[in-house]
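[1] what follows is a predicted structure for the sequence shown.
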Amino acid sequence: MKVLMKGNEAFAEAAVRAGCRYFFGYPITPQSEVPHYLAQRLPEVGGVFLQAESEVAAINMVYGAAAAGARVMTSSSGPGISLMQEGISYLAGAELPAVIVNIMRGGPGLGNIAPTQADYFQAVKGGGHGDYRVIVLAPANVTEIFTLMEKAFDLADKYRMPVMVLGDGILGQVMEPVELPPLKEINPPPKPWAATGKIERDDKTRRIINSLYIVPEENEKHLEQQFAKYRQIEESEPLHENFLVEDAQIILVSFGTMARIAKSVVLKVRERGIKAGLIRPITLWPFPRKAFTAANIPVAKKILTVEMSGGQMVEDVRLAVNGRIDVEFFGRTGGMVPESKEVLEKVLALAREVE
C-alpha cells in the first residue's frame, strides 16, 4: 500500500513494524511528530508510550526497558540528544541495545529549528564520556527510513549496543509517497542476558546489568571485548551508495538530505561534459573507508564533501583517502541549506583545476 507520509511519521511507523513496543521521549522541534504519532500507534499494537519529564529521564527509561530485553527507542533533536549523552554512554557501557533517532536542527546551544547536519561529531565520535561507539545510520529519503530503521533494531540486538539514526529537519518534515512494507511477525533474537525477573532459568544465576567496573583491570578487559566487537562491525557493516564514480574525476561526498542535492549537481555537471560522481555514506559509523580506495575511484582527482555543517564529515573522508587525493569542503551552517547552484559553481571551479 502506497501512502503519503511525513519523514517523522515514517520513523515512528518503521519502528513499530521493526518490533519496537516501547518509546520514551520528550517533544522538541523538528521531531515532535515522532512521539505524537507513537502516542497513538503504540497502544494499538500493545505497546507502551510514555512522555518523560525530560530527555534525561527518557534515556534512563530506555536503559531500563533495554535491560529487560525489550525493543525500545527514543527520539529527539540536538539539545535533547545532548542531555541524553550520559545515558547513551551508560547504554554502551552496559552493552544494551536501543535505537535513538536524532532529527538534527541548527546549533550550537538552542540555535534554531532549521535543518542541519552539525551533530555528526556528536553521533560518530561519541558525544558522551569514555571509550565507546554507537552505530550511526543516515537515511536520505522516506522510503529508506523504513529499511534503515529495521536494520537499526537488528544491529542493536546483534551487537548489543545503541544505534543512532540521523535525520534532519528537512527529512523529518518532508512528505513523500512510500510503499508501506507488509506487516510481518518480528522475532527478535533470544536475550539470555536480560534482567527479566524470571526465576525458572536452568542456571539460576542472577542477571546483573551494569556499566560500573571499579577495578581498572576488569574495566580494561571489558573495554577490550568492546573494541573487538567494534573492529568486527567496521569490517562487516559499512554501507554506502556509489553514483557514477567509475569514471569520475570529481567525487562529491554527502549523506542524508544533502546527498540528494549533491546527486542533482552530479547530473547537471555531467550534462556539461564534466565527469563527476557521488559517494553517499549510509553508515556514518562505521565509516565506509573502502569506498575511497583507488580500486573504487580509479581516476578521481578531486573530492568535495558537501555538508550542512561547518565541515565535520570531511575529516573522516580525509582519513579514508589518506592523502592520495585532494579533499575539499563546501557547506553552509546554522540551519542554512547549500543550494544546488552554489555546489554547482564549486564543482565547476574544481573542474577547471583538474583540466
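    Okay, I see it. Numbers count the residues shown, from 1 in each chain.

[2] contacts and neighbour counts: CA atoms only from here.
    Fine.

[3] ok, now how distant is Ala14 from Glu95?
    As for Ala14, its distance to Glu95 is 24 Å (criterion: C-alpha to C-alpha, to the nearest Å).

[4] now the helices: where do they sit in the stretch 1-150 of the chain?
    Counting by DSSP state H, counting those that start in this stretch, one finds helices in the stretch 1-150 of the chain at the ranges 7-17, 33-44, 55-67, 78-93, 120-124, 142-159.

[5] between helix 7-17 and the second one, find me the angle.
    Right, helix 33-44. Orientation check (axes from the mean of the first three to the mean of the last three C-alpha atoms, to 10 degrees): helix 33-44 against helix 7-17 gives 30 degrees.

[6] ok, residues contacting helix 33-44?
    With contacts defined as C-alpha atoms under 8 Å, 6 or more residues apart in numbering, helix 33-44 is touched by 8-9, 11-13, 16, 21-23, 25-27, 48-51, 75.

[7] same question for the shortest one.
    Helix 120-124 is touched from outside by 127, 133-136, 164, 284-285, 312-313, with contacts defined as C-alpha under 8 Å, 6+ apart.

[8] got the buried residues for that helix?
    The neighbour-count check on helix 120-124 (16 or more other C-alpha atoms under 10 Å) flags 120, 123-124 as buried.

[9] just stretch 187-205 next, same as before
    The neighbour-count check on stretch 187-205 (16+ other C-alpha under 10 Å) flags 194-195 as buried.

[10] same thing with stretch 35-46?
    Buried residues in stretch 35-46 (16+ other C-alpha under 10 Å): 35-39, 41-42.

[11] let's bring in a second one:
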Amino acid sequence: MRSDSMKKIMMKGNEAIAESAIKAGCRLYFAYPITPQSEIAEYMARRLPEVGGVFLQTESEVATVNMVYGAACTGKRVMTSTSSPGFSLMQEGISYIAGAELPCVFVDVIRGGPGLGNIQPSQGDYFQAVKGGGHGDYRLIVLAPSTVQEAVDLTQLAFDLADEYRNPVLVLADGMIGQMMEPVVLPEMRDISTLPDHSSWALTGARNREPHRIAAFNIDPVGLEQMNIRYQEKYKRVEEKEQRWEEYRTDDAEYLLVGYGTVGRILKSVVDELREEKLPVGLFRPVTLWPFPKKRLGEIAEKVKCIFVVEMSSGQMVEDVRLSVNGKVPVHFYGRMGGVVPTPEEIRLAFKEVIR
C-alpha cells in the first residue's frame, strides 16, 4: 500500500530500495560495501537505528551471507545487498539458505565483469542469479526492476514472496537503476505485528515449546532426495503462480523486442521510434527472471515473425527466450558488454538490419 498522500519524492535507486525494505518491515541488514550499491549500506547504517533495527557491516560477503542465514532462522525480515563479485562469494551460503527453506531478500546491483570488472551497469549476472550460482537443485525467485519506482515496488513484493514460499528472493538490478534518481511514491510503513507468523518453525527460544530444528542437509541420500522433492514441488507452485511481465504495444505487433531491467526501458523508446517508421513492433519485458514468463512469451511467439533480444551481456537471458519460443520463430540477439549501455539508435539500426 502506498502513502495516502501519494507524494512523489526524488530518490536514488539504491536509497529507494533501502527505504522500501525498511517500510516492508526489514529490521536486520548485514552487508559489505561494494560499488555501485554501497549507498544501500550507507543508508541502512543511518536509517535502521531510527526504527529500532540492526545494521552490521561485515568483514566479507562470506560473513554477510552466513549472518543472513542465522538471522533468517528467527523468522524476522532480513536483507543484504551487494554487487556482482560479492554476490559470487555468497553463492554457497545462498544454497544453504534455500536448502533450509528460509525467507530472506538479496539485492544484486550488477556491474561489469567477469572478474573484478568495473562499476558500470551490466546484466552479466543473469546466469548466476537465475540458474543457481551455488550447488544443488535450488531456485531463487528473481525480480528485475526497470525503474526506481518499480525497484521500490518489487522490494516490497520480494519480502512477501520470501515469506509466502519460505525461499530467498533476489532483486536483480544494475548499476544504472541503482545510481539514477527518479521520482517515487514510497509505501506506508508496515506494522511489524501484522507480518506473517513464523512461530511454527522459527528459532525463537524453546522454553515454552518443543524445540525447532532448521537444517539445509540430510546425510541419508533417501532423506535428502525427499527434501529435494519437496523443494521441486514448491518451485512448481511458484512457476504456476508468480510469472510476471510487461507488454507494450504487442496487440498488433509483427516483431517483438525482448529485454529486462534497464534495457527494457530503453527498448520502450525503440518501439516508439520504429512505430513512427510504420514498423509493427512490440515489447515484452520479463519482470520475473525466475520464474521466467515463458507461457505468455510462447503465446506471443505464435503471432510474430521474429523476436529480437537485447541484453547488456554476451547473451544469457536469450537462452530462456529460445527455450520459451521452442523454435516457433527465429530469435535474434544484440548485446553490449563490459558496462556499455546500448543506445536506442544502435538498437534500432541493429534490428532493422536483422529484418532486411
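    Arrived safely. This is a predicted model, so every value here is computed, not measured.

[12] what does the TM-score come to for these two?
    For this chain pair, the superposition-based TM-score is 0.96 by TM-score structural alignment, normalised by the length of the first structure; 348 aligned residues with a C-alpha RMSD of 1.0 Å.

[13] ok, the buried residues of stretch 35-46 of the first structure vs Val317 of the first structure, which is closest?
    Lowest distance from Val317 of the first structure to the buried residues of stretch 35-46 of the first structure (C-alpha to C-alpha) belongs to Pro35, with 34.3 Å.

[14] so what corresponds to the closest one in the second structure?
    Using TM-score structural alignment, the equivalent of Pro35 of the first structure in the second structure is Ala41.

[15] before we move on, what about Ala67 of the first structure?
    Checking TM-score structural alignment: Ala67 of the first structure goes with Cys73.

[16] so its match touches Gly205, yeah?
    No - checked against C-alpha atoms under 8 Å, the pair Cys73 of the second structure and Gly205 is beyond contact range at 11.3 Å.

[17] what segments of the stretch 101-250 of the second structure are strands?
    Taking DSSP state E, counting those that start in this stretch, the strands of the stretch 101-250 of the second structure run over residues 104-110, 141-143, 168-174, 181-185, 245-248.

[18] neighbours of Lys158 of the first structure, just the number please.
    12 (other C-alpha atoms under 10 Å).

[19] run through the residues that contact it.
    Contacts of Lys158 of the first structure (C-alpha under 8 Å, 6+ apart): Pro189.

[20] mind checking what it lines up with in the second structure?
    Using TM-score structural alignment, Lys158 of the first structure pairs with Glu164 in the second structure.

[21] could you measure from its match over to Cys26 of the second structure?
    15 Å.

[22] and for Val309 of the second structure?
    36 Å.

[23] show me what Glu246 of the second structure aligns to in the first structure.
    In the first structure, the residue paired with Glu246 of the second structure according to TM-score structural alignment is Glu241.

[24] might one say that its match is in contact with Thr283?
    No - with contacts counted by C-alpha under 8 Å, Glu241 of the first structure stays clear of Thr283, the gap being 10.1 Å.

[25] out of the two, which sits in the busier spot?
    The residue with more neighbours, out of Glu241 of the first structure and Thr283, is Thr283; 22 against 14, by other C-alpha under 10 Å.

[26] find the nearest non-adjacent residue to that one, please.
    Closest residue in space to Thr283 of the first structure, ignoring its immediate chain neighbours: Leu137 at 4.6 Å, by C-alpha to C-alpha, 6 or more residues apart in numbering.

[27] any idea what that neighbour aligns with in the second structure?
    Looks like Leu137 of the first structure aligns to Leu143 there (TM-score structural alignment).

[28] burial count for that match?
    Close neighbours of Leu143 of the second structure, defined as other C-alpha under 10 Å, add up to 28.

[29] residue contacts, it?
    By C-alpha under 8 Å, 6+ apart, Leu143 of the second structure lies in contact with 154, 158, 169-172, 287-290.

[30] with Pro121 of the second structure instead?
    110-112, 174-176, 339-341.

[31] so which of those hold up in the first structure?
    Of the contacts of Pro121 of the second structure, the ones still in contact in the first structure (both residues aligned by TM-score structural alignment, their matches' C-alpha atoms under 8 Å) are 110-112, 174-176, 339-341.

[32] which one of these is nearest Val258 of the second structure?
    The shortest approach to Val258 of the second structure among these belongs to Val341, at 15.7 Å (C-alpha to C-alpha).

[33] alignment lookup: that closest one to the first structure.
    With TM-score structural alignment defining the correspondence, Val341 of the second structure maps onto Val337 in the first structure.

[34] its match in helix, strand or coil?
    Following DSSP: H, G, I helix; E, B strand; the rest coil, we place Val337 of the first structure in the coil state.

[35] count the residues that sit near the aligned partner of Lys305 of the second structure in the first structure.
    By TM-score structural alignment, Lys305 of the second structure lines up with Lys301 in the first structure. Look at Lys301 of the first structure: counted by other C-alpha under 10 Å, it has 18 neighbours.

[36] tell me how far the ends of stretch 207-220 of the second structure are from each other?
    Its start and end residues considered, stretch 207-220 of the second structure measures 30 Å (C-alpha to C-alpha).

[37] strands of the stretch 251-356 of the second structure, start to end?
    255-258, 281-286, 288-290, 306-311, 331-335.

[38] out of these, nearest to Ile192 of the second structure?
    Closest approach to Ile192 of the second structure among the strands of the stretch 251-356 of the second structure is made by strand 288-290 (26.7 Å; C-alpha to C-alpha).
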